[in-house]
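Novice: Would you be able to build a 3D model of this:
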Amino acid sequence: MTITTRLTKILGIAHPIVQGGMQWVGTAEMASAVSNAGGLGLLTALTQPTPDALRKEIARCRTMTAKPFGVNITFLPAITPPPYADYVSAIIEEGIKVVETAGNNPAAHVKRFKEANIIVIHKCTSIRHALAAQRIGVDFVSIDGFECAGHPGEDDIGGLILLAKAAKTLDIPFLASGGFGDGRGLAAALALGAEGVNMGTRFMCTEEAPVHHSVKEAIVKATEKDTTLMFRTMHNTARVFKNAVSQEVVKIEKRPGGATFADIQPLVSGQRGREVFTKGDLDYGVWTAGQVVGLIDDIPSCKVLCERMVKDAEAIITERLGSMVGTKSKL
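Specialist: Reported below is the predicted structural model:
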């Protein structure tokens, strides 16, 4: 089972599958499992409380896999932002070869990464942002459609359109992100011009994912309608799992006269979300999940998941689609 793309060649991985950055989930256990399965695992830098803690997590991950893995770092506005430059220094000094960036314009940090010969993948929710990322010198962009978990941007454009537009517009290779979790999605992404897929929610629902089993069971039981969008009125839309807390946030946002962030801040605390993953109380806080929950019906190992996706994608490409072309129809 082999699908070779520019992504697999450049990164030296077996399968064109990347595990996206996930707060509280992108630990050494997750990243090493994906890398050992033939994909690219990513540590989430800001899951670690300090740059020195990230250095230790990188070292720990190296004891768990000899295969390529990278680090995700998301640059977000904050009253007191994390020491981003120090996290970047830790990534560079620890010899990481692949970085996924997301959030605000990463130009200054990308310059440092490229000076260190690091491959940079930047996640974008619009073509205009992808073009900007291309201009600052990233190697790949990850095109994140409206279906995705976390922040889908404010344009509300689905992956089908974004990916086709990326293929027509960009000069650099791109990945497909948001809504991917099986071989059909992988085959579709490749047909649309992507070099592979980037998955978060699907990897949350694997044996190795460091989240409570109750969370995984909830994902399996969920339908594609079991996510909701919050922060819409604040122009910082986030797709999260539909539970009592996220529905309360949406209700507050719809109050006459609107709401401020202070009105909902206690409900959306990151620590509350983290406790969902550690203790399994699904309604304790908000937690991100994409619409792909509607396609997930099991909890496999990362190895089984990646191999199954590639096998199914190969069959679709060679058998189903292959049977549709030729001088004589085989239908």
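Novice: CA only for contacts and neighbour counts going forward, please
Specialist: Will do.
Novice: What segments of this protein are helices?
Specialist: Along the chain, the stretches classed as helices by DSSP state H are 6-11, 28-36, 51-62, 84-93, 107-115, 127-136, 159-169, 183-191, 201-204, 213-221, 244-253, 261-264, 270-279, 302-315.
Novice: is it possible to export the ones you listed to TSV including distance to residue 42?
Specialist: As requested, the helices of the chain are exported to TSV (distance: least, C-alpha to C-alpha, whole Å):
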stretch	distance to residue 42
helix 6-11	13
helix 28-36	5
helix 51-62	10
helix 84-93	12
helix 107-115	16
helix 127-136	20
helix 159-169	22
helix 183-191	19
helix 201-204	11
helix 213-221	20
helix 244-253	27
helix 261-264	30
helix 270-279	18
helix 302-315	13
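Novice: List just the one of the ones you listed that sits closest to residue 234.
Specialist: helix 261-264 (7.9 Å; C-alpha to C-alpha).
Novice: Just give the number of residues close to residue 199.
Specialist: Neighbours of residue 199 under the rule other C-alpha atoms under 10 Å: 25.
Novice: what's the spacing between it and residue 286?
Specialist: Using C-alpha to C-alpha, to the nearest Å, we find residue 199 at a distance of 19 Å from residue 286.
Novice: Ok, residue 246 next?
Specialist: As judged by C-alpha to C-alpha, residue 246 and residue 286 stand 6 Å apart.
Novice: overlap in contacts of the two?
Specialist: Common neighbours of residue 246 and residue 286, using C-alpha atoms under 8 Å, 6 or more residues apart in numbering, are residue 240.
Novice: another one to check against the first:
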Amino acid sequence: MFKTKVTETLGIKYPIIQGGMMWLSKAELASAVSNAGGLGIITALSFDKPEKLADEIDKCKSLTDKPFGVNITFLPTLRPVNYDAYIDVIIEKGIKIMETAGRNPEPYMKKLKDAGIKVIHKCTSIRHAKKAEAIGCDFVSIDGFECAGHPGEDDVTSLILIPRAADELNIPVIASGGFGDARGFLAALALGAEGVNMGTRFVATKEAPAHENIKKKLVEAKETDTILVERSLKNTLRALKNKHALKIKEMEEKGATLEELAPLLSGLRGLKALQTGELDDALFACGQVVGLINDIPTVKELIEGIISEAEKILKEKMCKFI
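Specialist: Next up, the predicted model:
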């Protein structure tokens, strides 16, 4: 059951993908997801050198013999990134699945396609999704407004964005933003998606490399406990509502410049929070799906629970409407 274009093309058992999350999507989490039948993803830019990414890929290969992918997000940074060097590592290590996000990956597409890599591009709008298809991406992962991280500037929810993408595109659509249980999984498939991408939900698992205090905070949080910041910069970010996020929002409302905000937006603050469990001094990307997180299972328990519950819903609940 639940054989889709995602499972068939990527060679995985279940159409569940773990999103590429900065500092979190490393070998332990990615291998656990792949071993459980989903698609695990390592985030390349969590490593400051391509050589360190190579080591992490080797580590993941030692933990799983199942397919896994690597994420690269193309974004403007204060420190230039040699994306070609990271891509060279991905190719040299024989990775055949890559998740891209941020800016248009077109400059790198020939190199990726020549290496036989399947490209999943994350988008937040139909216009960007159609461009991704036009440049040769194999899948589009469409991010609804509920998602953690950067939901774009159009504020369209998954309930609308997924079927719109399915209607407009000829390549398979992966639903991202607001997914964390069997109900959402089935809804995504019904809306036209070929699978789901989950980020926040995978943070609250045993294998995720986050401090236990953060995982407990996610269990305690409700769907109203996220906040949008960086809207004034046209780079909207959905994060957990905490003192730091509220301070940034207040500064934006008072007209703060990028130069004034930049020290507070540093990703290294987030890395420190993941290590110490102290969240009051950092932005922590978090989706509204946090309201559906009630436990901290293993990755295997989470994925198998979603699949078994989805099968149960289809057999016991949905059939009464037929």
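Novice: Got a TM-score for the two of them?
Specialist: Between these two chains, after superposing, the TM-score reads 0.98 (TM-score structural alignment, normalised by the length of the second structure); 322 aligned residues with a C-alpha RMSD of 0.9 Å.
Novice: before we move on, the earlier item: and of the helices of the first structure, who's closest to residue 291 of the first structure?
Specialist: Relative to residue 291 of the first structure, the nearest member of the helices of the first structure by C-alpha to C-alpha is helix 201-204, separated by 8.8 Å.
Novice: ok, average deviation of the closest one from the second structure?
Specialist: Taking mean C-alpha distance after the TM-score superposition for the first structure, the mean distance separating helix 201-204 of the first structure from the aligned residues in the second structure is 0.3 Å.
Novice: which residues touch that helix?
Specialist: Contacts with helix 201-204 of the first structure, where a contact means C-alpha under 8 Å, 6+ apart, come from 19, 25, 149, 180-181, 209-211, 216, 289-290, 292-293, 296, 302.
Novice: among these, which are in strands?
Specialist: Mapping the contacts of helix 201-204 of the first structure onto strands (DSSP state E) picks out residue 19.
Novice: for the contacts of helix 201-204 of the first structure, which one is nearest residue 71 of the first structure?
Specialist: Among the contacts of helix 201-204 of the first structure, and counting by C-alpha to C-alpha, the member closest to residue 71 of the first structure is residue 19, at 10.3 Å.
Novice: gap between the counterpart of the closest one in the second structure and residue 258 of the second structure?
Specialist: Counting by TM-score structural alignment, residue 19 of the first structure corresponds to residue 18 in the second structure. Noted for residue 18 of the second structure: a distance of 31 Å to residue 258 of the second structure, by C-alpha to C-alpha.
Novice: How about residue 155 of the first structure: what's its closest non-neighbour residue?
Specialist: residue 126 (7.6 Å; C-alpha to C-alpha, 6 or more residues apart in numbering).
Novice: residue contacts, that neighbour?
Specialist: 143, 144, 153, 155, 157, 162 are the contacts of residue 126 of the first structure under C-alpha under 8 Å, 6+ apart.
Novice: before we move on, what about residue 160 of the first structure?
Specialist: Counted by C-alpha under 8 Å, 6+ apart, residue 160 of the first structure has contacts 145, 192.
Novice: do you know how far it is from residue 194 of the first structure?
Specialist: For residue 160 of the first structure, the distance to residue 194 of the first structure (C-alpha to C-alpha) stands at 11 Å.
Novice: Residue 287 of the first structure too?
Specialist: Counting by C-alpha to C-alpha - residue 287 of the first structure and residue 194 of the first structure are separated by 28 Å.
Novice: Count the neighbours of residue 39 of the second structure for me.
Specialist: By the criterion of other C-alpha under 10 Å, residue 39 of the second structure has 29 neighbours.
Novice: Spatially, which residue comes closest to it, not counting chain neighbours?
Specialist: residue 17 (4.7 Å).
Novice: before we move on, what about residue 19 of the second structure?
Specialist: Closest to residue 19 of the second structure by C-alpha to C-alpha, 6+ apart is residue 199, at 4.9 Å.
Novice: Do I have it right that the one you found meets residue 22?
Specialist: No. Contact criterion C-alpha atoms under 8 Å: residue 199 of the second structure and residue 22 do not qualify, at 10.5 Å.
Novice: In terms of neighbours, single out the busier of those two.
Specialist: Each of residue 199 of the second structure and residue 22 has its neighbours counted (other C-alpha under 10 Å); residue 199 has more, 26 against 20.
Novice: Pull the contacting residues for the more buried one.
Specialist: Contacts of residue 199 of the second structure (C-alpha under 8 Å, 6+ apart): 18, 19, 20, 21, 148.
Novice: Can you tell me which of the residues you listed is closest to residue 229 of the second structure?
Specialist: For those, the nearest to residue 229 of the second structure is residue 148 (11.6 Å; C-alpha to C-alpha).
Novice: The closest one: neighbour count?
Specialist: Here the count is done by other C-alpha under 10 Å, and residue 148 of the second structure has 29 residues near it.
Novice: So it is in contact with residue 241, correct?
Specialist: No. Using C-alpha under 8 Å, residue 148 of the second structure makes no contact with residue 241, being 11.9 Å away.
Novice: Identify the residue nearest residue 65 of the first structure in space, chain neighbours excluded?
Specialist: In this structure, residue 65 of the first structure finds its nearest non-sequential neighbour in residue 32, 5.4 Å apart by C-alpha to C-alpha, 6+ apart.
Novice: Alignment lookup: that neighbour to the second structure.
Specialist: In the second structure, residue 32 of the first structure lands on residue 31 (TM-score structural alignment).
Novice: Pull the contacting residues for its match.
Specialist: Contacts of residue 31 of the second structure by C-alpha under 8 Å, 6+ apart are 40, 60, 61, 63, 64, 66, 68.
Novice: cool, and residue 80 of the second structure?
Specialist: Applying C-alpha under 8 Å, 6+ apart, no residues contact residue 80 of the second structure.
Novice: Now do it against residue 74 of the second structure, distance only.
Specialist: Note on residue 80 of the second structure: its distance to residue 74 of the second structure, by C-alpha to C-alpha, is 11 Å.
Novice: Show me how far stretch 229-249 of the second structure is from its chain's centre.
Specialist: The chain centre lies 19 Å from the centre of stretch 229-249 of the second structure; the measure is C-alpha atoms, centre = their mean, to the nearest Å.
Novice: pretty sure residue 164 of the first structure is in contact with residue 190, am I right?
Specialist: No. Residue 164 of the first structure is beyond contact range of residue 190, at 10.6 Å (criterion: C-alpha under 8 Å).
Novice: With neighbour numbers in mind, choose between those two.
Specialist: Neighbour count, other C-alpha under 10 Å: between residue 164 of the first structure and residue 190, residue 190 has more, with 20 against 15.
Novice: If you drop the residues flanking it in sequence, what lies closest to the more buried one?
Specialist: Looking at residue 190 of the first structure with C-alpha to C-alpha, 6+ apart, the closest residue is residue 196, at 6.5 Å.
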